[in-house]
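Colleague: just to be clear, the model below is a prediction. Sequence and coordinates:
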Amino acid sequence: MDSRKQVDLEFAYGSGHINPSAAVNPGLVFDASEADYIDFLCKTGYNTTTLRLVTGDNSTCTNTLLGRGWDLNYPSFSLYVKDGEQIMGVFNRTVTNVGEPNSTYVSSVYIPTTFSVTVEPSVLSFSAVGEKKSFTVKITGPKISQQPIMSGAITWKYGVHVVRTPLVVYNYIPGAPYNLNDGSTYSMINNKKATFRGSSIYHKNGIIGYN
């Protein structure tokens, strides 16, 4: 987890090291169902044929508008910004309390000075185990061009519980190791044979490459 050695940052080493003892009592969890993942895949470019290669069932992509799948209830935030465009993204998340019945989690944000992040509400109060609360993360900033990956994090804290979610903003740079337009990545849509080169960064065509 050294940014000096791995330019892909979170896209290479993930969210960080796991703490096994804390993992059995996380406090908050981000629930996502099978239907949520299907909707995410459809929004990011899968069609019914390619979707069924993943699900192995009769799932379909119908009446789904292509987009970035930002609202998959996943414990991370990844914002791709086209070269020369302003930083702007809104993410909706829901957490479920699996810790103490009466608990209040307060958010804190660590980000580079390049952009700003607003969490609303910034405090989540629970009165029961299994209770759900939603929040919105808004990321804003100036126009960026040829900008390497910028990393940050949002952390919710209550007592011994520290729930950290990584946040990255990145810009497409021609010729960079995560250039997914060079034909080196696997395309299910075009039925190309998988090759294992390039970065794991999601790009606008919704297809993922692997190191």
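Modeller: Looks like it arrived, so ask away. Residues are numbered from 1 along each chain as shown.
Colleague: going by C-alpha atoms from here, please, whenever you check contacts or count neighbours.
Modeller: OK.
Colleague: what segments of the protein are strands?
Modeller: 28-29, 77-81, 86-97, 103-110, 116-120, 123-126, 132-143, 150-158, 161-171 (DSSP state E).
Colleague: take this one as well and set it beside the first:
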Amino acid sequence: MGAGHVNPTRAADPGLVYDLGVTDYAGYICWLLGDRGLTTIVRNKSLTCAKLPKVRDVELNYPTITVPLKPSAFMVNRTVTNVGPSSSTYIAKLDMPKSLTVRVTPDKLVFSKAGEKKTFSVEVSGKGVHGQKHVEGSLSWVSTRHVVRSVIIAVPNLPESPPSQES
């Protein structure tokens, strides 16, 4: 799909953000590459995977939601932070192909202050998806002032564990 045309004014006032910190990324590196990968990337030998939670790719609090493409339901959680007006309400709007069933819970996020965080779940299942390479749609959180869009991608054979690592 691509990123489209950049609008700096809208980028400076996104409404909601998906927070990710160093610990999240380091935990993902641990899940994916282990201690050796963490040391290579972070270049800090005092930081070890034993001190960090393992964070699978589907668990990263990314705006893009990637899930396995399969008939049974798969659920992920995301957390957004309100960086817009203190009193804001967002309604979930889905734009999905018919081959995917998606449920967002809750489907309404009500914020009473700036900096407030809300967590929601996205449950995805596919029907008649055997043989497809991937299926793509989107979730938009819509307020009176903002539209915060997240791509949802369902991919066949998404690994449950990271690729094998050489010692």
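Modeller: Here it is on my side, so go on. In this text the structure is predicted, and so the values were computed from the model without any measurement.
Colleague: re earlier: any chance of the strands of structure 1 in JSON lines, with distance to T50 of structure 1 too?
Modeller: Converted to JSON lines, the strands of structure 1 look like this (distance: least, C-alpha to C-alpha, whole Å):
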{"stretch": "strand 28-29", "distance to T50 of structure 1": "29"}
{"stretch": "strand 77-81", "distance to T50 of structure 1": "23"}
{"stretch": "strand 86-97", "distance to T50 of structure 1": "26"}
{"stretch": "strand 103-110", "distance to T50 of structure 1": "37"}
{"stretch": "strand 116-120", "distance to T50 of structure 1": "35"}
{"stretch": "strand 123-126", "distance to T50 of structure 1": "39"}
{"stretch": "strand 132-143", "distance to T50 of structure 1": "31"}
{"stretch": "strand 150-158", "distance to T50 of structure 1": "32"}
{"stretch": "strand 161-171", "distance to T50 of structure 1": "27"}
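Colleague: TSV for the ones you listed, including distance to K204 of structure 1 and mean neighbour count?
Modeller: As requested, these are exported to TSV (distance: least, C-alpha to C-alpha, whole Å; neighbours: other C-alpha atoms under 10 Å):
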stretch	distance to K204 of structure 1	mean neighbour count
strand 28-29	28	22
strand 77-81	8	21
strand 86-97	14	19
strand 103-110	26	17
strand 116-120	22	17
strand 123-126	33	17
strand 132-143	18	15
strand 150-158	18	18
strand 161-171	11	19
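Colleague: ok, which of those comes nearest I207 of structure 1?
Modeller: Closest approach to I207 of structure 1 among the strands of structure 1 (C-alpha to C-alpha): strand 77-81, 13.6 Å.
Colleague: what residues does that closest one touch?
Modeller: Strand 77-81 of structure 1 is contacted from outside by 70, 87-89, 91, 144, 165-172, 203, using C-alpha atoms under 8 Å, 6 or more residues apart in numbering.
Colleague: what about 10 Å?
Modeller: The contact list for strand 77-81 of structure 1, computed with C-alpha atoms under 10 Å, 6 or more residues apart in numbering, reads 10-11, 68, 70-71, 87-93, 137, 139, 143-145, 147, 149-154, 165-172, 201-204.
Colleague: now do it and strand 86-97, the angle between them.
Modeller: Interaxial angle, strand 77-81 of structure 1 versus strand 86-97 (axes from the mean of the first three to the mean of the last three C-alpha atoms, to 10 degrees): 170 degrees.
Colleague: what sits against the residue nearest to the spatial centre of structure 2?
Modeller: Centroid-nearest residue in structure 2: Y62, 3.3 Å away (criterion: C-alpha atoms, centre = their mean). Contacts of Y62 of structure 2 were listed using C-alpha under 10 Å, 6+ apart, and they are V17, Y18, D19, L20, R78, T79, V80, S150, V151.
Colleague: that concludes my questions; thank you for your assistance.
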